[in-house]
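Engineer: model this:
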Amino acid sequence: MSEIVVRPLETMAEYTAAEEIQHITWNMPDLEIIPAHALHAMQHSGAALLGAFDGERLVGFTFGILGTVDVPGRIDPVAAARLKMYSVIAGVLPEYQHQNVGYRLKFAQRDFAQRIGVRLITWTYDPLESRNGRFNIGKLGAVCHRYLRHFHGDMSGLNAGLQTDRFEVEWWVTSQRVAARAAQKWRPLRLESLLAGGALLVNEATFDNGLPLPPPNYVSRPSNLMLVEIPTDFQAIKRADLALAQRWRQHTRDIFEGMFDSGFLVTDFVSHEDPNGRPRSYYLLAHQDS
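Structural biologist: Model (predicted):
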C-alpha cells in the first residue's frame, strides 16, 4: 500500500468506483446505491464528495450534502442561520479498514465544512453497532441526543425483521472536543475509573452460550453520568438469534428514548474486557445541565 491521498473525486471512472465501494462495503443492491451520475451532479452543486486513493485506486469515500437544522416554531430570514452538512454515506474497502482511512476521510469532510463556514455535520447510524459507536462518538467526538425509530423502514438481508432504529449524531466541527480528536489527543476511557467516579451502569448484560442478554429491567434512578451497555458484536447476534437481536433493539430503545427525554447526551464510548476475557461495550451519557 502506497501513501493514502484524500482529495475530491474528479472523473466519471472515480464516481463509478464509488458505486462499487457501496456494493462491497455495505452489500447494497443496485436499487439502493447512489449512482455515479447523481454523485457527480450533487458534487457539482456543492456537495462534499471526498475520496481516499491508494495510487490511482479509490479505496474509500465520504459524501455529504448541505441541509438545514429543523427548529420547530423558528423562522430565519436567512437560511444560513440553520445551515448544516448531512453526511449521507461513508465507506472503506475491507482490506483498507482499521488503517485510519475512515478517520482521515471524516476529518477531510470536517475541513471542507469549515472552509465553507458550516459548523455542524450530522449523520445516522445503528446505535447497537459498537464499532461504529466507538468510531463516531469516541474517535470523532460526535455527540447524540436524538433517537430515530425505524428510520429506514424495513430492510432485507441480516436486517430483515429488525427495526432500523438510528442515532442521529451531531459533529460540532469547530468545538474543542472535536479539535482534540483531530489532534489525536483522545484517550479511551476506562470502565473501572468511571464506576469509581460515580457513573451508574444502567443495564449490565448476562451471557448465555456466548451471547449477551439484556437484563429484564434496568436502573432508572438518576445520576449525572450513566453507562448503557450494548452488544460488542451485534452482527453475530443477528446471525445467531434474530429474536435476541429484537430484544436488544427494544431494550435499548426504551433506555435511550427515556434518557434523551430526561436531558441526557451521549458523550463518549467505552470498551472493556471483563474478568472472563469477554469484550464489553458501553455508551457514556451525561446530563446536559451537569
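
Engineer: CA only for contacts and neighbour counts going forward, please
Structural biologist: Noted.

Engineer: now stretch 5-20, how far from the centre of its chain.
Structural biologist: A distance of 23 Å separates the C-alpha centroid of stretch 5-20 from that of its chain, computed with C-alpha atoms, centre = their mean, to the nearest Å.

Engineer: another one to check against the first:
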Amino acid sequence: MTTPAEFEAADRLQRRVWGIDTGSTPVPGEVLNAVSHSGGYVAGALADGHLVGISASLVALHADTREVFLWGHMLAAEHRDAGIGHALMLGLRTWCLERRITSARWTFDPLVSRNAYFYLVKLGVDVLAYVPDFYGPLDDGVNLADESDRLLVTWPMDSCHDRERTGYAGNTAYDPGEWRPLLSIDERGRPKVHPRGGDNRMACAVPLDIEAVRRQDPVLARSWRRALRECLSEVLDGGGRIVGFTRCGQYLLTARGTLA
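Structural biologist: Below is the predicted model:
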C-alpha cells in the first residue's frame, strides 16, 4: 500500500474493525504513509475489490544486539475466521525473508483467545514477556478503556512454518490431570485463581469472547485482566514458559527447566 487512496481505505477499515465513529484511528493514514515510504511493510488484503484486512510493520534495529527485525504494529481483519490475518502474515514472512529479515516481534492482548490460538499455535510464536498496560487505556469500541496488558512475542520466520506449536497445543481439549489449573472459570463466569504449588505443568483459562464480556460487564472484564496478569506474570517472571494454547481457551505453561 503506497497511495493516499489506499491509506484512506485503511482508515475506514480500522474504524469498522475497532468500532470508531470519530477521532483518530489506531494507525492514521498519514502514519501508514510514513511507514510505507520509510522502508516498512504496509499491505492490504482484498476480497472482491474491497479492502478487508491490513498489516503494518516497522523495520527495527535492536539497540544491544544490533539485530534487524520487524516490529509488527498492526494487524486488522474485518471478517473473523476467513483466513485474512493468516494470509497477511504469510505475505509478511515472504517480504521479510526476501530482505534477509528472519524474525518479527509484536504484542497482543492475552485475554483475546482467538488471537492467542492464532499466534501461539498456528504461527508458532515464542513469548518473551508479559507487559502490563503497554499502551495505557485504549478507549475504542473493542477495548472500552480497559488496561492494555500485552504479551510480547517473537516469530522466527526463517525456521517457522505453519504448524502446531507442540503436539498438544492444537487439541480441542486437554487432559486436566496433566495440567494443574492456575486460573479457571467459575460457574458464574468469574476468574478463579488457584494456588500454584510445585507443579511443572499449569493451565490458565480465559473467556472465549472477552470483547463480549467487556460490553456486558466491564467490572468482570477488569477482574479477568488482573487475574490473568497475576498468573501469567508469576510463571514468566520465574523463568517459566507459555508452550501452547488450546481451542477451549487454556494457556499451557511449564515451569523453569521443564520440557514441553
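
Engineer: and stretch 139-149 of structure 1, what's buried?
Structural biologist: Within stretch 139-149 of structure 1, the residues that count as buried by 16 or more other C-alpha atoms under 10 Å are 139-148.

Engineer: typo on my end, it should be stretch 58-77 of structure 2
Structural biologist: The neighbour-count check on stretch 58-77 of structure 2 (16+ other C-alpha under 10 Å) flags 58-60, 68-72, 74-77 as buried.

Engineer: could you pull out the strands for the stretch 151-290 of structure 1?
Structural biologist: In the stretch 151-290 of structure 1, the segments counted as strands under DSSP state E, counting those that start in this stretch are 166-172, 200-201, 206-208, 211-213, 225-230, 264-273, 279-287.

Engineer: which stretch of structure 2 lines up against the shortest one?
Structural biologist: Aligned by TM-score structural alignment, strand 200-201 of structure 1 falls on residues 180-181 of structure 2.

Engineer: average offset of that stretch relative to structure 1?
Structural biologist: When structure 1 is superposed, stretch 180-181 of structure 2 averages 2.1 Å from its matched positions, counting by mean C-alpha distance after the TM-score superposition for structure 1.

Engineer: need the residues that contact that stretch.
Structural biologist: Around stretch 180-181 of structure 2, the neighbours that count as contacts under C-alpha atoms under 8 Å, 6 or more residues apart in numbering are 194, 199, 201-204.

Engineer: could you redo the last one with a cut-off of 10 Å?
Structural biologist: The list of residues contacting stretch 180-181 of structure 2 from outside it, by C-alpha atoms under 10 Å, 6 or more residues apart in numbering, reads 192-205, 250-253.

Engineer: hang on, the earlier thing: mind putting the buried residues of stretch 139-149 of structure 1 into a markdown table with distance to residue 174 of structure 1 and secondary structure?
Structural biologist: Putting the buried residues of stretch 139-149 of structure 1 into a markdown table (distance: C-alpha to C-alpha, whole Å; DSSP: H, G, I helix; E, B strand; the rest coil) gives the following:
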| residue | distance to residue 174 of structure 1 | secondary structure |
| --- | --- | --- |
| 139 | 16 | helix |
| 140 | 12 | coil |
| 141 | 11 | coil |
| 142 | 12 | coil |
| 143 | 14 | strand |
| 144 | 17 | strand |
| 145 | 19 | strand |
| 146 | 21 | strand |
| 147 | 24 | strand |
| 148 | 25 | strand |
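
Engineer: most packed of the strands of the stretch 151-290 of structure 1?
Structural biologist: Between these, strand 225-230 has the highest mean count of neighbours, a mean of 24, where neighbours are mean count of other C-alpha atoms under 10 Å.

Engineer: against which helices or strands is it packed?
Structural biologist: helix 130-133, helix 191-196, strand 200-201, helix 242-261, strand 264-273, strand 279-287 (3 or more C-alpha pairs under 10 Å, 6 or more residues apart in numbering; DSSP states H and E).
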